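Engineer: one predicted model, sequence on top.
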Amino acid sequence: MGFKDKFAESFARSKTMTGPEKKANEIMGKLIMKKAIAPIVLMLIVLIGGISFKVNSWVVLGVNLLIAVGTYFYIKKVSEKFQNFKPYVGNLISLEKKGKNEYVAIIKQGKMPIKLEIAYGGEDFVNVKKNQLVQVSYNHDAKIAILVTKQ
């Protein structure tokens, strides 16, 4: 599969995404960009430092390429961690606001209540009524919660 085919498939997929999928991609994209800021700044520091200390431009290019390759594998590993969503279906028992954007939701799934600590995506739960049936996709590692449906 060529690059053109991959791009076409990705573009078609982005046009047919549902609301929760778009929300999840938006949150994960922001988190990955936060992780990518440090290597970008490091590459600029190497470039400026190389120019100011009159280091050979090939050495500066080599160091920047090493940083770029390392960043690629780091971002790939981090993005795989963000893909592990577990679905929960149950009644929303309570929602508590812990911090500025942090929430704790308790969902009763069957007889067991499940406590979800939400760092990203908790603002969707504010409009959900108590004891309302919800379907949630939750990532335990990054504490991302995506409200799929509410009834």
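Structural biologist: Arrived safely, thanks for sending. Everything numeric here is computed off the predicted structure, so don't read it as measured data.
Engineer: when you work out contacts or count neighbours from here on, use the C-alpha atoms and nothing else.
Structural biologist: Fine.
Engineer: nearest residue to the middle of this protein?
Structural biologist: Nearest to the mean C-alpha position of the chain, counting by Cα atoms, centre = their mean, stands residue 28 at 1.9 Å.
Engineer: second one coming, line it up with the first:
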Amino acid sequence: MQKKLVLIGGGWMRDGDTEEVDSFAVQLTNKPSPLALFVPTASRDEEAYIEGFRDVYGWKLGCRTEVLRSFDWELDEKTIREKILGADLIYLGGGNYVTMLSLWKKQGLDRTILEAWERGVVLVGISAGAICWFNKGMRSHYEEKGIS
């Protein structure tokens, strides 16, 4: 299975900054109307970010969209696995890297997202959602600065 990872350093999806790379990521699914799953953990499941994802990936790029809200404390492992493994494309949003990884590890999202990628699901990550796939990287955040 071919693994596809699309990483974006920054920009604002809703303002069109990442339009070309977002379109490219959707094309990588090789499906006319792929299911795109947004995981906005790093932004604490921010509603405006979710709406921006639906506008861009749903309306503009023709995807069916779903959201996995990590801060939904009633979220169970079965639901997490169904949503993640059922997606054609997973978009990992930007925000607080430390919060995101901490919550993912508690809920098992990190392992399930990796499993989806190994099965051929296209992974798209921006900022925190991009840097999380590396052993080391530079980040600048109010909590810590430097290499992590």
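Structural biologist: Arrived safely. As the structure is a prediction and not an experimental result, all values here were calculated from the model.
Engineer: need the TM-score between these chains.
Structural biologist: Once superposed, chain against chain, the TM-score is 0.22 (TM-score structural alignment, normalised by the length of the second structure); 62 aligned residues with a Cα RMSD of 5.3 Å.
Engineer: returning to that earlier point: element containing the residue nearest to the centre of the first structure?
Structural biologist: Using DSSP states H and E, residue 28 of the first structure sits in helix 19-52.
Engineer: following that helix, which helix or strand comes up?
Structural biologist: Going down the chain from helix 19-52 of the first structure, the next helix or strand is helix 57-81, by DSSP H and E.
Engineer: now the residue nearest to the centre of the first structure: how far from residue 74 of the first structure?
Structural biologist: Separation of residue 28 of the first structure from residue 74 of the first structure (Cα to Cα, to the nearest Å): 15 Å.
Engineer: next one: residue 89 of the first structure
Structural biologist: Remark: distance between residue 89 of the first structure and residue 74 of the first structure (Cα to Cα) = 33 Å.
Engineer: quick one: which of the two has more around it?
Structural biologist: Neighbour count, other Cα atoms under 10 Å: between residue 89 of the first structure and residue 74, residue 89 has more, with 17 against 13.
Engineer: thought the more buried one was touching residue 113?
Structural biologist: No. Counting by Cα atoms under 8 Å, residue 89 of the first structure does not reach residue 113; the two are 11.1 Å apart.
Engineer: joint contacts of the two?
Structural biologist: Common neighbours of residue 89 of the first structure and residue 113 (criterion: Cα atoms under 8 Å, 6 or more residues apart in numbering): residue 107.
Engineer: may I see the buried residues of the helix holding residue 28 of the first structure?
Structural biologist: Across helix 19-52 of the first structure, burial judged by 16 or more other Cα atoms under 10 Å covers 23, 24, 25, 27, 28, 31, 39, 43, 46, 47, 50.
Engineer: tell me the angle it makes with helix 57-81.
Structural biologist: Interaxial angle, helix 19-52 of the first structure versus helix 57-81 (axes from the mean of the first three to the mean of the last three Cα atoms, to 10 degrees): 160 degrees.
Engineer: which elements pack onto helix 19-52 of the first structure?
Structural biologist: helix 57-81, strand 144-150 (3 or more Cα pairs under 8 Å, 6 or more residues apart in numbering; DSSP states H and E).
Engineer: let me have those in JSON lines, adding distance to residue 3 of the first structure as columns.
Structural biologist: Listed next are these as JSON lines, based on distance: least, Cα to Cα, whole Å:
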{"stretch": "helix 57-81", "distance to residue 3 of the first structure": "18"}
{"stretch": "strand 144-150", "distance to residue 3 of the first structure": "31"}
